[in-house]
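Peer 1: build me a model from this:
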Amino acid sequence: MAIPMFICSFTKRKFSLRLIPSAHLNNIPYLKILPNPTNITALLVCILLQLAFSAAYPAAKHPDPTKPAHPNRQRDLEGAIRHYRFYKPDSALLLIRKGMADCQSKKDYSCIGEMHNHLGIIHENRGRLESARACYQLSIKAFRQSGDSVGIANELNRLGVLALRKSNYPDAANHFFAALKLYQQQAHKAGIAECY
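Peer 2: This next block holds a predicted model:
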């Protein structure tokens, strides 16, 4: 439901009220009331009108972005994390904590693996490569519990990238080949391309 708004304006000579329905924001005439009001009178009228409108149209409760109203809550939360993990990593960390708590309460190991992946990427972007490695390994462990071989391959790929950043080429190649093998078993074309 659209909430109409009003604007009160008053001077020594006139008091006017402007109602703004949501459908019409332009060309709304002023309603002239109280031709010669005192400032106190005009102020009291504005306050009373504000109270009347507040009672008639209670403020809509704004939904929590971590609790979408529809059943795709986890997908929406992950989308927000993906957005914030590069631009506002502190905000992403808060969302990851919320997501991790939800995943652990449901014992959704695939979701837990995704949360560890996001956390690892944030650590990697901040230059904390050992912390990132630990997160990726926890992610692999969670994906193994859920039986998600594509998730495992994604994490092996991330570990390969970490090894490349450390100039550990043999270790990187081992991770990339292990990821490639899993991607090929699942016929996951995007993953196969990423390994090359």
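Peer 1: okay, CA-based contacts and neighbour counts for the rest of this
Peer 2: Fine.
Peer 1: what ranges do the strands span in this structure?
Peer 2: In the chain, the strands defined using DSSP state E lie at 5-10, 15-20, 31-33.
Peer 1: could you dump these into a markdown table with mean neighbour count and distance to residue 165 added?
Peer 2: Listed next are the strands of the chain as a markdown table, based on neighbours: other Cα atoms under 10 Å; distance: least, Cα to Cα, whole Å:
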| stretch | mean neighbour count | distance to residue 165 |
| --- | --- | --- |
| strand 5-10 | 16 | 57 |
| strand 15-20 | 19 | 58 |
| strand 31-33 | 13 | 69 |
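Peer 1: can you redo those as JSON lines with distance to residue 152?
Peer 2: Shown next, in JSON lines, are these (distance: least, Cα to Cα, whole Å):
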{"stretch": "strand 5-10", "distance to residue 152": "54"}
{"stretch": "strand 15-20", "distance to residue 152": "56"}
{"stretch": "strand 31-33", "distance to residue 152": "67"}
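Peer 1: show me what contacts the one residue sitting closest to the centre of the chain?
Peer 2: The centroid of the chain falls nearest to residue 80 when counting by Cα atoms, centre = their mean (2.7 Å). Residue 80 makes contact with 92, 95 under the criterion Cα atoms under 8 Å, 6 or more residues apart in numbering.
Peer 1: also this sequence, please, to line up against the first:
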Amino acid sequence: MTRTRVAMAAAAVAMAAAAVPCTTTAASAVTTVQTVKGALSAPGGMSYAQCPDGTQLIGGGYAGAGTYDSTGEVRDTVDVSAPSADRQGAWGARMHKGTVTAYALCDSDSVPTYAVRGAAASAGSTSYAGCLNSTNLIGGGYAMDPVYGADGTPHDLIEANTPSQYLQNTWAAKAHSGTATAYALCRDYAISE
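Peer 2: Okay, here's the model as predicted:
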């Protein structure tokens, strides 16, 4: 009976020790990444989230409010969610009819990054955006010119928005019916000191 009590006490001590929260120092909680929120777009307009000076774009996304018909059916698509090749250091987003807010992840400790725009690809084809050999692909996005029916029903979607499985260091985007353009987010190799 004594061995059982000792075993139970040891188990209780081990469980209590596991339940004690780990403490961290203030230095370990410091991050070099910040989230930047763009302005709310006009209906069907672009929103850009621009990284501040001294930081590099390392990713992004969006939050949108699409449009619906009187029965609640969706009548909208997300036409753009990508690093901007025209506004380096910014993430851009656009809904076809609704409003959207772009978000950017910006890192003050990153080596330089830049966006590359691929060629537009027609329905069923894939657009590719490749990084230069001296850089690494760290992400990407797409722009789509979707197909809509006469009644305003979207007949399109992005079927691929991913690193290419066929081409190294390349982002791929593909629309079902319309055209798609891939955007690659590339980062320079880190320089050893």
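Peer 1: would you pull the TM-score for this pair?
Peer 2: Overlay of the two chains. TM-score (TM-score structural alignment, normalised by the length of structure 2): 0.25; 88 aligned residues with a Cα RMSD of 5.9 Å.
Peer 1: out of the strands of structure 1, nearest to residue 129 of structure 1?
Peer 2: Evaluated with Cα to Cα, the strands of structure 1 place strand 5-10 nearest to residue 129 of structure 1, the distance being 53.1 Å.
Peer 1: output the contacting helices and strands for the closest one.
Peer 2: Other helices and strands packing on strand 5-10 of structure 1, by 3 or more Cα pairs under 8 Å, 6 or more residues apart in numbering; DSSP states H and E, are strand 15-20, helix 39-56.
Peer 1: can you state the direction angle for the first one and strand 5-10?
Peer 2: This points to strand 15-20 of structure 1. Here the directions of strand 15-20 of structure 1 and strand 5-10 differ by 160 degrees (axes from the mean of the first three to the mean of the last three Cα atoms, to 10 degrees).
Peer 1: which helix or strand contains the nearest residue to residue 60 of structure 2 once chain neighbours are set aside?
Peer 2: Distances taken as Cα to Cα, 6 or more residues apart in numbering put residue 104 closest to residue 60 of structure 2, at 4.2 Å, once the chain neighbours are dropped. Using DSSP states H and E, residue 104 of structure 2 falls within strand 99-107.
Peer 1: following element in sequence after that strand, please.
Peer 2: As assigned by DSSP H and E, the chain's next helix or strand after strand 99-107 of structure 2 is strand 113-117.
Peer 1: can you pull out the strands in structure 2?
Peer 2: Assigned by DSSP E, the strands in structure 2 fall at 33-37, 46-50, 56-65, 78-83, 90-95, 99-107, 113-117, 126-130, 135-145, 158-163, 170-175, 179-188.
Peer 1: could you dump those strands into CSV and include mean neighbour count and distance to residue 19 of structure 2?
Peer 2: Compiled in CSV, the strands of structure 2 are given as follows (neighbours: other Cα under 10 Å; distance: least, Cα to Cα, whole Å):
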stretch, mean neighbour count, distance to residue 19 of structure 2
strand 33-37, 17, 30
strand 46-50, 26, 41
strand 56-65, 22, 35
strand 78-83, 28, 42
strand 90-95, 30, 41
strand 99-107, 25, 33
strand 113-117, 23, 42
strand 126-130, 26, 48
strand 135-145, 24, 37
strand 158-163, 20, 40
strand 170-175, 29, 43
strand 179-188, 28, 41
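Peer 1: no further queries at this time; thank you.
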